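Participant: Quick one: sequence plus predicted model below, questions after.
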Amino acid sequence: MLIIAGYLRVTDRARYLDSCRAVVEAARATAGCLDYSLGADLVESDRVTVYERWTSRAAVEAFRGDGPGADLSALIVAADVREFDYAAERKL
């Protein structure tokens, strides 16, 4: 399984998140998506938190395609998003 987590810095967070609503819905409906969330950071007004959990790399790649469109990319000024592989988990 893969976890993708980190943050984006955006110029207009409300617009960015509103524009991503359909993306989140589509991701959650995609085979292999266990969780997909984008959210407003509570402290920094330009920061969007990214959290994704997928069953496999193939599932991520099938969903992502060419990545975000030019309209969303234009709002992103910086990013620190990383991918983590894991083999085991336990429910808390």
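Facilitator: Sure, I can see it.
Participant: Only C-alpha atoms from now on, for both contacts and neighbour counts.
Facilitator: Will do.
Participant: show me where the chain has helices.
Facilitator: 13-19, 21-28, 57-64, 70-73 (DSSP state H).
Participant: Only the buried residues of the last one, if you could.
Facilitator: Right, helix 70-73. For helix 70-73, the neighbour count (16 or more other CA atoms under 10 Å) marks no residue as buried.
Participant: Please apply the same query to the third one.
Facilitator: The neighbour-count criterion (16+ other CA under 10 Å) identifies 59, 60, 63 as the buried residues of helix 57-64.
Participant: same question, the first one
Facilitator: Residues 13, 16, 17 are the ones in helix 13-19 that count as buried (16+ other CA under 10 Å).
Participant: ok, second structure coming up, stack it against the first:
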Amino acid sequence: MIIIAGKLYVDAAARDAYLAGCSKVIEHARAARGCLDFALSADPIEPNRINVHERWETDEDLERFRGVGPDPEQTAQIRDAEVSKYRIAGVEAP
């Protein structure tokens, strides 16, 4: 399993509009083969932060989805980002 997690920073005044513009991307991702979860959410404390969480079955599934790429206008709005890819060897119940 692959997990993509981290944070994006956009202008605080533009965050809600940015997230609204991501709706189609989120729908597309969740419908993609191998996507187990995909979420972009407003951080409750930092007004310019967007939390990123994705879970994918395989690298191939992730790369197939990434081939679509973000809208250039959305990419231009990102001021900073800290997002990492994690490989998970196993999952246990809490």
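Facilitator: Done, it's in. These numbers come from a predicted model, not from an experiment.
Participant: What's the separation between residue 24 of structure 1 and residue 50 of structure 1?
Facilitator: Using CA to CA, to the nearest Å, we find residue 24 of structure 1 at a distance of 11 Å from residue 50 of structure 1.
Participant: Tell me the one of the buried residues of helix 57-64 of structure 1 nearest residue 4 of structure 1?
Facilitator: residue 60 (9.7 Å; CA to CA).
Participant: Run through the residues that contact that closest one.
Facilitator: Applying CA atoms under 8 Å, 6 or more residues apart in numbering to residue 60 of structure 1 gives the contacts 32, 33, 54.
Participant: From these, list the buried ones, please.
Facilitator: For these, buried by 16+ other CA under 10 Å: 32, 33, 54.
Participant: In CSV: these, plus distance to residue 43 of structure 1.
Facilitator: Shown next, in CSV, are these (distance: CA to CA, whole Å):
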residue, distance to residue 43 of structure 1
32, 32
33, 28
54, 28
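Participant: just checking, which of the residues you listed belong to strands?
Facilitator: 33, 54 (DSSP state E).
Participant: Pick out whichever of the buried ones among the contacts of residue 60 of structure 1 sits closest to residue 83 of structure 1.
Facilitator: residue 54 (10.6 Å).
Participant: which residue lines up with that closest one in structure 2?
Facilitator: Aligned against structure 2 by TM-score structural alignment, residue 54 of structure 1 finds its counterpart in residue 56.
Participant: which ones are touching that match?
Facilitator: Counting by CA under 8 Å, 6+ apart, the residues that residue 56 of structure 2 touches are 1, 2, 3, 34, 35, 36, 37, 62.
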